[in-house]
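A.B. asks: Pasting the sequence and the predicted coordinates here, then a few questions.
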Amino acid sequence: MAKKTKKKKKFSRNLFRLLLIIVAYFGWYYTRTLEGMLITLGVFILSFLMIKIWWKMRRVLQLRKAGIKQIDEMTGEEFEEYLGMLFKKRGFKVRYTKTSGDYGADLILEDRENTIAVQAKRYSGTVGVKAVQEVIGALKMYDATEAWVVTNSYFTKQAQKLAESNDVYLIDRDELIEIILDSK
């Protein structure tokens, strides 16, 4: 997954560079001045940034409006991003961990007193013991005071029992819906 993301970013950067060269060429071709070329590049970059900001804001608004049905259709990364926005709304400082090699936590939440390691599981089936074990491992890695597992589904009895004996807070579908409704 990480290799695909790196290749995609590299491709995007190279495509942007190629576009800059093409725009600079057209600026030079039509004005035959360095000033005309620079103005054309400036207008292009400004337009590009405005479109990028608009696209990002559009995405943020879509995530804010999302309900449980939209969450069920999200990818794991989108679910993590959604949870981050949800917890920011509730006053937490949110840090995202790496996609792979995250030591069992997808989000790190911080408030004045606590650091919370959060394992996000967007599943169609029930969430088992493995998710609880992963977030327990993340406690020491991130110097967290609490561990949470959040899902759009429900937990198995074994996961609930392990979480209870290790003070891991479980947020299942019903509680997630309550949090979403409280945030709107």
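C.D. replies: Received it, and whenever you're ready, just let me know what you need. Values in this document were obtained by computation on a predicted structure and should not be read as measured data.
A.B. asks: going forward, measure contacts and count neighbours with C-alpha atoms only.
C.D. replies: Noted.
A.B. asks: Next, name the residue at the spatial heart of the protein.
C.D. replies: E81 (2.6 Å; CA atoms, centre = their mean).
A.B. asks: here's the one I want to compare it with:
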Amino acid sequence: MAYYWKCKKHNEVMKEKLDESGTKIIPYCSHCECKKEYEEALVDTSKRFKYKSILPKHKTLNVRIGYQLSIVLCMVLLFNILIAVIIEKEISAIIGCSFAIFLLLSISIHDMFFSKLAKQKVLDKLLPTLEQIKEINIEKFRMYQREVNEYKERLKRQFMYNNIDFKEIDSLDGFKFEEYIAKLLENLGFSKTYVTKKSGDFGADIIAIDKNDTRVAVQCKRYGTQNSVGNDAIQQIYSAMGYFDCQKAMVITTSYFSKPALQMAQKLGVELWNRNTLTEKIASITKESWNEYLSKYYVYPHNPIPLSNDKFNYVKYESVER
């Protein structure tokens, strides 16, 4: 059963996205988000240019056409003046030159007083409708949901490591069991753990740092209860302790230890966790449901009111007017 939220204002199931840190899930109403974006574009015209490539292209402004025609006419007049000078028609040259200067001044005045008007017309044409903003944001909202789904999968794996029972432990392969033990040690107070590579580990599956900054070499044995762990495991981890510059050694198993293994471990100072010890360690971690665990990673809307439905747990809340 997953957590869902419902926007009271628009009567829709809210979508989800991650916050800026990527560690919290935020429910949001897509209608509210689009309306907020539209209102921001109304007030802040600089935010409209991001829609330029998406909206239908506007026609060239008449003001700009007039500006370009003025430049062309001015060039033509200057050419005529040059011809008049060449053929020594002084009066024509003076009249043409005066008219050219007049045109140049007109162009300057036009650019000074009408450029802002032209820019405003462009901005007005770049303002999308609310429906266009909704259409533009469809892919963005899908991307948000993909990110949330991937994050929930990671949280689910973390939850399983924290709350797994022995039936599931017994079904893990050797490497998954090592990962689980590494995570368990962290939850029990070890400051850092890392799993060694699958081959060439010299007998140590995990190197852990406890709360006293002591390096601990750990060997994991996921055996069935009918198979006991022998003294060869004790010898291996004791040797690995020196190789990895560790001060302590441990062997953790889902089974039990043989009598020779117990005797050797006592003599060498190797700590042993059998199935019973492992059960006690797991039980010492507070158990919680998946929903309770997931709820810690949500930023909740205001004033949640639980509702019931055949498929989901909905929550209705009073949305804040924007």
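C.D. replies: Thanks, I have it. Model, not experiment: these values are computed from the prediction.
A.B. asks: compared with the second structure, how much does the helix or strand harbouring the residue nearest to the centre of the first structure deviate?
C.D. replies: Using DSSP states H and E, E81 of the first structure sits in helix 76-89. Its matched residues in the second structure lie on average 1.1 Å from helix 76-89 of the first structure after superposition (mean CA distance after the TM-score superposition for the first structure).
A.B. asks: buried residues in the next helix or strand after that helix?
C.D. replies: Sequence-wise, the next helix or strand downstream of helix 76-89 of the first structure (DSSP H and E) is strand 93-96. Using 16 or more other CA atoms under 10 Å as the test for burial, strand 93-96 of the first structure gives 93-94.
A.B. asks: next one: stretch 84-93 of the second structure
C.D. replies: Quick answer for stretch 84-93 of the second structure (16+ other CA under 10 Å): 84, 93.
A.B. asks: Alignment lookup: A120 of the first structure to the second structure.
C.D. replies: When the second structure is aligned by TM-score structural alignment, A120 of the first structure is paired with C220.
A.B. asks: ok, now F87 of the first structure?
C.D. replies: Match for F87 of the first structure (TM-score structural alignment): L185.
A.B. asks: how many other residues sit next to its match?
C.D. replies: 18 (other CA atoms under 10 Å).
A.B. asks: and it, what is it in contact with?
C.D. replies: 193, 208 (CA atoms under 8 Å, 6 or more residues apart in numbering).
A.B. asks: In the first structure, what sits opposite F257 of the second structure in the alignment?
C.D. replies: Checking TM-score structural alignment: F257 of the second structure goes with F155.
A.B. asks: rewinding a little: from G128 of the first structure, how far off is the residue nearest to the centre of the first structure?
C.D. replies: 22 Å (CA to CA, to the nearest Å).
A.B. asks: Same question for D111 of the first structure.
C.D. replies: Using CA to CA, D111 of the first structure is found at 28 Å from G128 of the first structure.
A.B. asks: okay, the two: which has more neighbours?
C.D. replies: Legend: neighbour count by other CA under 10 Å for D111 of the first structure and G128, higher for G128 (16 against 11).
A.B. asks: Can you give me the neighbour number for the alignment partner in the second structure of V132 of the first structure?
C.D. replies: Under the alignment (TM-score structural alignment), V132 of the first structure pairs with I234 of the second structure. I234 of the second structure has 29 neighbouring residues, counting by other CA under 10 Å.
A.B. asks: from what I can see I234 of the second structure touches L272, true?
C.D. replies: No: the pair I234 of the second structure and L272 does not pass the contact test of CA atoms under 8 Å, sitting 9.1 Å apart.
A.B. asks: can you map out the strands along the stretch 101-250 of the second structure?
C.D. replies: Remark: strands assigned in the stretch 101-250 of the second structure by DSSP state E, counting those that start in this stretch are 192-195, 206-209, 215-221, 248-253.
A.B. asks: Against which helices or strands is the first one packed?
C.D. replies: It refers to strand 192-195 of the second structure. Where contact means 3 or more CA pairs under 8 Å, 6 or more residues apart in numbering; DSSP states H and E, strand 192-195 of the second structure is packed against helix 174-187, strand 206-209.
A.B. asks: And the third one, by the same measure?
C.D. replies: Judged by 3+ CA pairs under 8 Å, 6+ apart, the packing partners of strand 215-221 of the second structure are helix 174-187, strand 206-209, helix 231-243, strand 248-253.
A.B. asks: Quick one: average offset of it versus the first structure, please.
C.D. replies: Mean for strand 215-221 of the second structure is 0.5 Å (mean CA distance after the TM-score superposition for the first structure).
A.B. asks: Distance from that strand to the middle of the chain?
C.D. replies: 34 Å (CA atoms, centre = their mean, to the nearest Å).
A.B. asks: Please list the residues outside it that contact it.
C.D. replies: 174, 177-178, 181, 203-210, 229, 233, 237, 240-241, 244-255.
A.B. asks: go on, stretch 261-270 of the second structure?
C.D. replies: Under CA under 8 Å, 6+ apart, the answer for stretch 261-270 of the second structure is 229-234, 238, 248-251, 271-272.
A.B. asks: change it to 6 Å
C.D. replies: Contacts of stretch 261-270 of the second structure from elsewhere in the structure, counted by CA atoms under 6 Å, 6 or more residues apart in numbering, are 230-231, 249-250.
A.B. asks: Nearest to K35 of the second structure, out of these: which one, please.
C.D. replies: Here the nearest of the contacts of stretch 261-270 of the second structure to K35 of the second structure, counting by CA to CA, is M250; it sits at 59.4 Å.
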